[in-house]
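Participant: Predicted structure and sequence below. I'll ask about it afterward.
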Amino acid sequence: MKVLLINPLQENPCMPGPPKQILSEGGIYPPQGLLYLASFEVRRGKHEIKILDAIAEGLDYAGIEKRIADEKPDVVGVSLFTLYLGDGYRVLQAAKRVSKDIVTLAGGPHPTLFPRQTIKLPEVDYSVCGEAEYVFGEMLDRIQDRRPLDDIEGVLTKNNPDKPVKQLMVQNLDELPIIDYKLLPYNKYKSILSQGNPATVMMTSRGCPFNCAYCPQAGTKLRKRDAKLVADEIETYLNLGIKDILFFDELFTLEHKRVKELCDEFLRRKLKFRFNIRTRIKDVNQDIIDLLKKSGCHLIQFGIESGTDRIQKLMNKNLDLEVVRKVISMTRKAGILTYGNFMLGSPSETESEMQQTIDFAIKCKLDFAVFAITLLLPKTDYYEMAFKQNKLKEDFWEKYIANPLQPIENAYWPDFEKGFLEEMDKKAYTQFYFRPWYIWNYLIRILSAGQLRTHSSAAYHILKSFGLRKKLTGK
């Protein structure tokens, strides 16, 4: 049986956001979830599996539909993301236009959050809630044999859309295969945060046990993969000429013993690669930073989010801001680049508090900073807070996911005037990036010629999208 797994475009967010030129300059990353599913099936050898990454291949909707028609798949599986549900939905529609006989599977973060609503979409035949590696093969076998799927755990069907559903979770990550990266156009993946391209992403663990008020995926069990298997996978990338890896674990340094196991294995095998990690300020110290640097760490991405104590508490992060500054300074002194994530527009946050966050990012002397407008994401404390305080009268997420081609007007905290948060976001980026100290230190002195071209292109699109290019250049 022929199976085509599709990573859809991300061109039509549920509400206005950064221009796609800025997002594309940030990087193009491989669809890890689809890779694991496909690699599992390649190992089983029962079905013909292909992956279509529409983003990496630069396809438009017509191009996606043509590829589906050319491939003539029996099954099409699509990763759905709530913020870009409309894009995934268009792919499902395209599959059914090509042939009503194509069986469509919906998986990914969106069906995990909204399994029942997903199966109600007319173009979805089956919806999977959670991590599908263990059930995917069984689903394909039953589809081929025309047997019902109603009793497969975590899977919803048109025949039984309201059955009790439990989120699937791979408990033992060591059972996952080494992914077959040749299923993708691996030379097309890149990141503005890497020193060289092509680059890739991988995860050595899954889950995050913490409960940040803005996060819809909070409070999931942390599971880890054996260090030797992680190193085995890295070797497959190195053999393909990929020497920059972005670890997308939410909490790479949560357990220091684990960090030591990974880094010791990298060093023992003499793996020559650069890597970036994501982690919490609370989970690093001088010894860990030194070990990461020795092992090839190029950049650490910290979730800081706010520069005020009050908003830190509201977010349920509770970071000590003085500790934040010390950790960033310690990281920079070790020769590792620093990257901070920040959010503007939490419930009841004032303009003064947002400016304090911008100022804090600047004072920390971060190498990179991203300022996101806070969205009231589904099934978060922030979203529930809006209802409890009578700020919202209807569940706009339920309305959107029932009709994903109709965007949401406003997913921000309702008290903010229209356009205010967008202006604050522009202000944050211009104050942080377009100052003499930053330009001198990071766009001239440190960056290689190749990186300078990449960053200059990104800067151009930021200037253009924020309406600053003409003001600064006169053009």
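Facilitator: That came through, no problem. Residues are numbered from 1 along each chain as shown.

Participant: CA atoms for contacts and neighbours, from now on please.
Facilitator: Fine.

Participant: Now the terminal residues of stretch 51-63, how far apart.
Facilitator: This stretch, stretch 51-63, spans 15 Å end to end (Cα to Cα, to the nearest Å).

Participant: and that stretch, how far out from the chain's middle?
Facilitator: On the basis of Cα atoms, centre = their mean, to the nearest Å, stretch 51-63 sits 18 Å off its chain's mean C-alpha point.

Participant: Take this one as well and set it beside the first:
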Amino acid sequence: MLLLSPPVQTHEWLTNKPNAGLAYPNLAGALRDHGVDVRIFDASVGDDDDPLEEMFAHPTLLPTGFLRTGVGDERILQVAADYDIVGISSIFTDQETTALHCARLIRAAYPDKVLITGGVNARSRMSRFFAAGFDVVCLSEGEATIVDIVDAVRRSHRPDYSAIHGIAYVDSSGVTRVKPPRAQDVVWDLDTLPMPAWDLLPNERYWTLARPIGTGKSETLRYANMMTSLGCPFHCSYCHISKEQEVGSLSGPIGKFRVKSDSRVLAELDVLKDLGVQDLFIEDDSLLGDKKRALRLLGKIQGSGFNISDLNGINVLHLLKRWQPDHEVLEALASAGFSEISLPFETGSLRLMRKYASNKLNIERANIQSLIVAMKEYGFTIYGHYMLGYPDETMEELQQTLQLARDHVSYGLDGAHFFVVVPLPGTTLYDQVIADGLHKEDFDPDTMNIHRANMTGALIPREELEEIRHRAWEEINTTSYKNSKKSTVPRTTPTDVVAAQRAS
């Protein structure tokens, strides 16, 4: 089986940060344990036979205006030739185009290969994925499901998927069959999951580029991503977890908060250390969701030697105790090796926080000034994340968020990041805006990213919202921070190269 991560497409003014994601090593670990010959091929960086620096210095200009970075179509077909099954994950909507392109490419060249996909985007837009040539869409967590699919393929060149739960497929009569996972299909004991096969990722090529997701560092980094828990105690409407709560849903209740044991986490750290990893990015949706467990685990991680950064954001509420800084937690994070932490403040409006963000922080009671000051004293680099453009957000509420960010920077926040609210498929927010007529179901997936306003008819017009977001970053962040971002983070390709490609 080949696990193929497609080439990446980006705007010319964004940094291309290759990241096959944790789905690939997780699935590869399960397949390897089952005796399957499995390979991960990240087409955005290739392998030792592909010119890494050339691909990143001269990406391909697409007709859409995006830049594609990675190997060409012929190389993808060359790699896919030797495999019976090809799996392509599709989590992020703005990368849907490349996933579907790879599927069409492989289906046309190799009509007998089995193509499978999964991820919240594929699950939410399965009709488009079937139309592109996929045979199976995995609806939930895939470590067990992918093994079941492999066994079905092993039994027959015309596999029967009817006994497998947690998938959708097109049967022999052309009818789409959807079989949601059962409660017993959800992995409640995370220690039973196979060890991720991080060794199958093109780590040396990632480290050479030194462009990990979630940081602006430019020096060579020996990094990897991991998760110590799954799910989240919150279910914000703009997050896919909002639709992953109930038995009988397409995904099943995989959004429920679940944790790995301390011993399992330490075992994973040992595997990563043996690979030579030094910088660790934690992708937990809620690392401190169980504070007692987190404190115990952080104590055991102390002295592990990793430089640790939080990638998805630690909920601000979990850094507080009776609305004041929780020094026990802050000290534990610092002692464990955490250096960078993102704080998801979301909005300066308590109304919007309650309506869209699970009411997860009372910004009127929380002493954020003291928290930021304390975090700087512990030596953290901290970033604030702010969301702009909720469907019914007023200009007054938006200005409250901008003022909140200004205050936080004045307290010592290192950088403020502003994101446009995007109604992504697979979230309750998406369902809401479709029902309210604020978004069309036949949207262009290339536009579904945190820099673009997508809703039509929201209180703040799209063009104005994008301009406010851009201006906020420039005006609220310090000059030193802006200069550091502009000087240390390489853009996808030089402007003159883009101009030459357009001219030709």
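Facilitator: Noted; the coordinates are in hand. Bear in mind that the values here come from a model prediction, so they are computed numbers and not experimental data.

Participant: how about the strands in the stretch 301-450 of structure 2?
Facilitator: Remark: strands assigned in the stretch 301-450 of structure 2 by DSSP state E, counting those that start in this stretch are 307-310, 320-321, 324-325, 338-346, 381-388, 415-420.

Participant: Need the residues that contact the second one.
Facilitator: Taking Cα atoms under 8 Å, 6 or more residues apart in numbering as the criterion, the residues outside strand 320-321 of structure 2 that touch it are 326, 366, 371.

Participant: Please name the residues that touch the closest residue to the last one other than its chain neighbours.
Facilitator: Nearest non-adjacent residue to L371 of structure 2, counting by Cα to Cα, 6 or more residues apart in numbering: P325, 5.0 Å away. Residues near P325 of structure 2 by Cα under 8 Å, 6+ apart: 319, 367, 370-371, 374.

Participant: coming back round to it: okay if I get the contacts of strand 320-321 of structure 2 as TSV plus neighbour count?
Facilitator: Listed next are the contacts of strand 320-321 of structure 2 as TSV, based on neighbours: other Cα atoms under 10 Å:
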residue	neighbour count
D326	16
A366	18
L371	22
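
Participant: Columns distance to R177 of structure 2 on top of the residues you listed, output as CSV?
Facilitator: As requested, those are exported to CSV (distance: Cα to Cα, whole Å):
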residue, distance to R177 of structure 2
D326, 50
A366, 49
L371, 51
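
Participant: Tell me which other helices or strands the longest helix seen in structure 2 touches.
Facilitator: Ranked by residue count and defined by DSSP state H, the top helix of structure 2 is helix 395-411. With contacts taken as 3 or more Cα pairs under 8 Å, 6 or more residues apart in numbering; DSSP states H and E, helix 395-411 of structure 2 sits against helix 368-377, strand 381-388, strand 415-420, helix 462-476.

Participant: L297 of structure 2: which of these is closest?
Facilitator: helix 368-377 (19.8 Å; Cα to Cα).

Participant: residue boundaries of the helices in the stretch 51-200 of structure 1?
Facilitator: 61-71, 85-98, 109-113, 115-119, 133-145 (DSSP state H, counting those that start in this stretch).

Participant: A449 of structure 1: which of the ones you listed is closest?
Facilitator: helix 61-71 (34.2 Å).

Participant: L465 of structure 2 -> structure 1?
Facilitator: L465 of structure 2 maps onto L421 in structure 1, with residues paired by TM-score structural alignment.

Participant: Would you confirm that its match contacts F371?
Facilitator: No: taking Cα atoms under 8 Å as the definition, L421 of structure 1 is not a contact partner of F371, at 10.8 Å.

Participant: Alignment lookup: I382 of structure 2 to structure 1.
Facilitator: Using TM-score structural alignment, I382 of structure 2 sits opposite T338 in structure 1.

Participant: Pull the contacting residues for its match.
Facilitator: Taking Cα under 8 Å, 6+ apart, one finds 299-302, 328, 331-332, 366-368 in contact with T338 of structure 1.

Participant: now swap in H240 of structure 2 and tell me
Facilitator: With Cα under 8 Å, 6+ apart, H240 of structure 2 has these contacts: 120, 426-428.

Participant: Show me what D270 of structure 2 lines up with in structure 1.
Facilitator: So, by TM-score structural alignment, D270 of structure 2 is matched to E235.

Participant: just to revisit the earlier point, quick one, the longest helix of structure 2 and strand 381-388 angle?
Facilitator: With axes from the mean of the first three to the mean of the last three Cα atoms, to 10 degrees applied, the angle from helix 395-411 of structure 2 to strand 381-388 works out at 170 degrees.

Participant: Other residues contacting helix 395-411 of structure 2?
Facilitator: 347-349, 368-369, 372-373, 384, 386, 388-389, 415-416, 460, 472, 476-478.

Participant: Any idea how far it is from the middle of the chain?
Facilitator: 26 Å.

Participant: Go through it and flag the buried ones.
Facilitator: Applying a neighbour-count criterion of 16 or more other Cα atoms under 10 Å, one finds 397-402, 404-406, 408-409, 411 buried in helix 395-411 of structure 2.

Participant: Could you give the number of residues near the equivalent of Q78 of structure 2 over in structure 1?
Facilitator: Aligning on TM-score structural alignment places Q78 of structure 2 opposite A69 in structure 1. Here the number of neighbours of A69 of structure 1 (other Cα atoms under 10 Å) works out to 15.

Participant: Just give the closest residue to A69 of structure 1, not the sequence neighbours.
Facilitator: That would be V98: by Cα to Cα, 6+ apart, it lies 5.9 Å from A69 of structure 1.

Participant: After alignment, which residue of structure 2 pairs with that neighbour?
Facilitator: Using TM-score structural alignment, V98 of structure 1 pairs with A109 in structure 2.

Participant: What of I22 of structure 1?
Facilitator: Looks like I22 of structure 1 aligns to L14 there (TM-score structural alignment).

Participant: Do you have the strands of the stretch 1-150 of structure 2 handy? List them.
Facilitator: Using DSSP E, counting those that start in this stretch, strands in the stretch 1-150 of structure 2 cover 2-5, 8-10, 39-42, 60-61, 67-69, 85-89, 114-118, 136-138.
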